[in-house]
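Colleague: 3D model of this:
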Amino acid sequence: MTGAQTAAQAMVAATARLRAAGVPDPARDARVLLAHAARIEASRVTLIAPEDLESDIAERYEQLIALRAIRVPVSHLLGEREFYGRRFKVSGDVLDPRPETECLIEAALAAPFQRVLDLGTGSGCILVTLLGEQRDATGLGVDLSEAACLQASANAVLHRVEPRADIRQSDWFQNVDGQFDLIVSNPPYIALNEMPGLSAEVRIHEPEMALTDGGDGLGAYRRIAANVGHYLTPGGRVLVEIGPTQAAAVAALFELAGLRQIRVVQDLDGRDRVVCAQSA
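Modeller: Next up is the predicted model:
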C-alpha cells in the first residue's frame, strides 16, 4: 500500500506527538494504544513492528493518539483498567482504579468478614475485588451517581460476584440498612484549592464529585465518622483511603466517634494511605 507506515514508524511518530503534547511516558502509551488499535496484546506489538499498518488499524490508531494528545486517559480509550489482578471496565463516569487503593484491599483482607459495605463504590473495584477474594461474603455498594452504580453493576457481572453484590444509589448512608462487619470507602478527599494542581487527565476527565468535597477534603470523613457506628457490628472494622496529609485529622474524627484500635497503613511509597478503626 503506497504511503503506508510500518507499525514501528507509526509508533515513533505517535511517541513524538504525545511527547510534544506533554504526555507522561509517551512511548508506553503509543505502544499500548497501537496494540488496542490492532486488537492484539501489547506484548505482540514487537512482532508486527516491521509490517505495514492496515488502513483501518492506522485510522483507529490516529483517533486514539489524537485523543491521548488532548489528555484523555489511556484507561478511557481502552475502556478498562487493571486493579488487584482483575480488569475493570471504566469510563468518565467513575474514578479510575488506582494502584495505591490496593493497600486498602490488603488491609481489608487481613481479617475475615462476611458482610461488607462500600461507600462511594464508583467502578465497584473495591467491592468486587473483596467479594472475589472472600468467596462466602456478601456486600452492598452505594454511590450518589446513577452512572457509577451502573458501572459497578456491570463490573460485578463481569467478575461473577453479582449474586452476592447489591448496588444502590444512595447519598452515603441514606439508603443503607443493616449492619456490616466491614465498611470501606475511597471517598473524595482532595481539597477544592488543590484541584487546579491535578493533571489534566484527572482534572478534566474524571468526575469532580469523586475527587473533591468542594471544601477542605475532609467532608466525607466527617459524614462517615458521624454515622458509621450505627452500621458496624460489634468489633466491626472501618477502612478509608486518605490523602497523604490527612491521617491525623481522620484518626481524630474516628476517635471522637468512639472508634478504637485506630491505625494508619502506608502505601508502597511510604505515604499514609489508609486509616483503619474498629467499633467498640
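
Colleague: Every contact and neighbour count from this point should use C-alpha atoms.
Modeller: OK.

Colleague: Strands of the stretch 151-280 of the chain, start to end?
Modeller: For the stretch 151-280 of the chain, the strands defined by DSSP state E, counting those that start in this stretch occupy 165-169, 180-185, 232-241, 260-266, 272-278.

Colleague: out of those, which comes closest to T15?
Modeller: Minimum separation from T15 across those (Cα to Cα) falls at strand 272-278, 33.4 Å.

Colleague: Tell me the helices and strands packed up against that closest one.
Modeller: On a contact count with 3 or more Cα pairs under 8 Å, 6 or more residues apart in numbering; DSSP states H and E, strand 272-278 meets helix 102-108, strand 232-241, helix 247-256, strand 260-266.

Colleague: hmm, back to that, tabulate the strands of the stretch 151-280 of the chain in JSON lines, adding columns for mean neighbour count and distance to R19.
Modeller: Converted to JSON lines, those look like this (neighbours: other Cα atoms under 10 Å; distance: least, Cα to Cα, whole Å):
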{"stretch": "strand 165-169", "mean neighbour count": "21", "distance to R19": "41"}
{"stretch": "strand 180-185", "mean neighbour count": "24", "distance to R19": "36"}
{"stretch": "strand 232-241", "mean neighbour count": "22", "distance to R19": "32"}
{"stretch": "strand 260-266", "mean neighbour count": "16", "distance to R19": "33"}
{"stretch": "strand 272-278", "mean neighbour count": "23", "distance to R19": "31"}
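
Colleague: Put together CSV for those strands, with distance to P26 on each row.
Modeller: As requested, the strands of the stretch 151-280 of the chain are exported to CSV (distance: least, Cα to Cα, whole Å):
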stretch, distance to P26
strand 165-169, 37
strand 180-185, 32
strand 232-241, 29
strand 260-266, 30
strand 272-278, 28
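
Colleague: Of all these, which one is nearest V202?
Modeller: Nearest to V202, of those and by Cα to Cα, is strand 232-241 at 17.6 Å.

Colleague: quick check: angle from that closest one to helix 247-256?
Modeller: 170 degrees (axes from the mean of the first three to the mean of the last three Cα atoms, to 10 degrees).

Colleague: Run through the helices of the protein in chain order.
Modeller: For the chain, the helices defined by DSSP state H cover 7-20, 26-38, 45-48, 55-69, 74-78, 102-108, 125-133, 146-158, 200-205, 208-211, 219-227, 247-256.

Colleague: For the residue nearest to the spatial centre of the chain, which residues are in contact?
Modeller: Closest residue to the average C-alpha location of the chain: P97 at 1.8 Å, with Cα atoms, centre = their mean. Contacts for P97 (Cα atoms under 8 Å, 6 or more residues apart in numbering) come out as R81, E82, F83, S123, C125.

Colleague: Here is a second sequence; please produce its structure as well for comparison:
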Amino acid sequence: MTLNLLQAWQSAKARLEAAGLAGPVIDARLLVEAAAGATRADIVTDPYRALTPEQEETLSDYVARRERREPVSHILGRKGFWKIMLSVTPDVLTPRPDTETLVDYALKEFPEGMAFNLLDLGVGSGAIMLAILAERRQAKGLGVDVSEEALAVARENAANLGLAGQAAFLRGDWTQGLAEASFDLVVSNPPYIASEVIAGLEPEVRDYEPRLALDGGPDGLAAYRRLAPEILRVLKPGGAFAVEIGYDQKAAVEALFREAGASGVRTLKDLATHDRVVVGAKNPLERRT
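Modeller: Sure, this is the predicted structure:
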C-alpha cells in the first residue's frame, strides 16, 4: 500500500516511539520531509500526497538508522543552528541549541556594523563562528581545530553560507603560534566531559560524536586549564571571551579565568536554566610588557 505524507509521518513516529526514542514526533517529521522532498507546510496543506516507492524505501532506511540511535543530523547530513543550516558529518560535534547562548552573548557584545576580529578555538563544524559572522558582516573570523576533517566541514559550511570572505581556518593546537593581543572576541566550545563519564552517555553521543570533541580529561577541565591563560594572551585589552561549560563546572571554570587575570567573569544560563557559558574580558587597561 502506498503511503501518503500523513501516514508516513504517523508510521515513522510509531516506530520511533516503539524504539523508546525521545522526541519521536519531530524526528519523524524531519525524516519524512527529507525522504519525500517535502516541507513542514506540505505535510499540513497536502497531507494525502503519495510517496513514491523510492521515497518510501528511503524513509524506511532513515527510520531504521534512527532506531539504531544514529542522530538525525548524521542521517540527513545537516543541522540547523541559530539562523543558519550547517553540513554535519561524524567528524564534527552536532551543534546543539544550548550553544546558541554563546552566540546570543557575542551578538549583544558586538553590535551590528561593528568591525571586529573573532577567534573560535575548536571550531568543529563552524557553528559558533559562522552564526556570528552571518549577522556581523563587518567582522572577520579565524577558526582553529586540530582535526583536518573538521576543518574541511567548516570550510564547506563557510562557502555554502557565502561567508568564505570573512572566515579563515587553521589547523593547530588551540592558540599555539597565534600572536598576542590579536582578537577582539574569543569563543570556544571545548571538550568538557570527564573521560570516565563518556561510556555512560546516550548512544547518539557516545557512539556517533567524535571523542576528540567530548573528552575533557579525568575531571573534564583539561581544556580550560590550557585555554584560560592562552585566551587572555591572544585577546586585545578590553576584548571579550565566551566558553561553553558543563552544567556543573561554573565555579571551577570561573576560578581558572580569574586566576588567569580575566575581569568581569560570570556565567550565563541556557534556556533550560543550566549554567552554560562562562564570559568575561581582558582588563582594558592592561598593557603588554
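
Colleague: circling back: distance to G139 of the first structure added to the helices and strands packed on strand 272-278 of the first structure, as TSV?
Modeller: Shown next, in TSV, are those (distance: least, Cα to Cα, whole Å):
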stretch	distance to G139 of the first structure
helix 102-108	13
strand 232-241	13
helix 247-256	23
strand 260-266	23
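
Colleague: picking that back up, among the strands of the stretch 151-280 of the first structure, which is nearest L119 of the first structure?
Modeller: Nearest to L119 of the first structure, of all the strands of the stretch 151-280 of the first structure, is strand 180-185, at 5.0 Å by Cα to Cα.

Colleague: What helices and strands are in contact with the closest one?
Modeller: Strand 180-185 of the first structure packs on strand 115-119, strand 232-241, going by 3+ Cα pairs under 8 Å, 6+ apart.

Colleague: Can you lay out those strands as a markdown table showing distance to E146 of the first structure?
Modeller: As requested, those are arranged in a markdown table below (distance: least, Cα to Cα, whole Å):
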| stretch | distance to E146 of the first structure |
| --- | --- |
| strand 115-119 | 14 |
| strand 232-241 | 22 |
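
Colleague: Tell me which of the helices of the first structure sits most buried.
Modeller: Between the helices of the first structure, helix 125-133 has the highest mean count of neighbours, a mean of 24, where neighbours are mean count of other Cα atoms under 10 Å.

Colleague: Name the residues that touch that helix?
Modeller: Against helix 125-133 of the first structure from outside (Cα under 8 Å, 6+ apart): 83-84, 86, 88, 97, 105, 108-109, 116-118, 121, 137-141, 152, 155-156, 159, 161, 164-165.

Colleague: now stretch 24-36 of the second structure
Modeller: By Cα under 8 Å, 6+ apart, stretch 24-36 of the second structure touches 5, 8-10, 12-14, 16-17, 38-40, 51, 55-56, 58-59, 62-63, 72, 76.

Colleague: Would you check the span in the first structure matched by it?
Modeller: With TM-score structural alignment applied, stretch 24-36 of the second structure matches the range 26-38 in the first structure.

Colleague: For the matching stretch, give me the average deviation versus the second structure.
Modeller: Compared with the second structure after the fit, stretch 26-38 of the first structure shows a mean deviation of 1.5 Å (mean Cα distance after the TM-score superposition for the first structure).

Colleague: isn't A137 of the first structure right next to R164, touching?
Modeller: Yes: here A137 of the first structure lies in contact with R164, judged by Cα atoms under 8 Å, at a distance of 7.2 Å.

Colleague: Map Q246 of the first structure across to the second structure for me.
Modeller: Applying TM-score structural alignment, one finds that Q246 of the first structure aligns to Q249 in the second structure.

Colleague: who's in contact with the aligned residue in the first structure for L201 of the second structure?
Modeller: Mapped onto the first structure by TM-score structural alignment, L201 of the second structure lines up with L198. Taking Cα under 8 Å, 6+ apart as the definition of contact, L198 of the first structure has no neighbours.

Colleague: What separation do you get for the residue lying closest to Q266 of the first structure once chain neighbours are set aside and G178 of the first structure?
Modeller: The shortest distance from Q266 of the first structure to any non-neighbouring residue, by Cα to Cα, 6 or more residues apart in numbering, is to D272 (4.3 Å). Applying Cα to Cα, to the nearest Å, the value for D272 of the first structure to G178 of the first structure is 31 Å.

Colleague: returning to what we had before: the match of Q246 of the first structure: neighbouring residues, count only.
Modeller: Residues near Q249 of the second structure, counting by other Cα atoms under 10 Å, number 19.

Colleague: so who does V161 of the first structure touch?
Modeller: V128, L131, G132.

Colleague: Trace the first one over to the second structure, please.
Modeller: Read that as V128 of the first structure. Aligned partner of V128 of the first structure by TM-score structural alignment: L130.

Colleague: Could you do C276 of the first structure as well?
Modeller: Match for C276 of the first structure (TM-score structural alignment): V279.

Colleague: which residues touch the closest residue to its match other than its chain neighbours?
Modeller: In this structure, V279 of the second structure finds its nearest non-sequential neighbour in A242, 4.4 Å apart by Cα to Cα, 6+ apart. For A242 of the second structure, the contact set (Cα under 8 Å, 6+ apart) comprises L102, Y105, A106, V186, V187, S188, V277, V278, V279, G280.

Colleague: on that earlier part again, most neighbours, which of the contacts of P97 of the first structure?
Modeller: Going by other Cα under 10 Å, C125 tops the contacts of P97 of the first structure with 31 neighbours.

Colleague: Many thanks, we can stop here.
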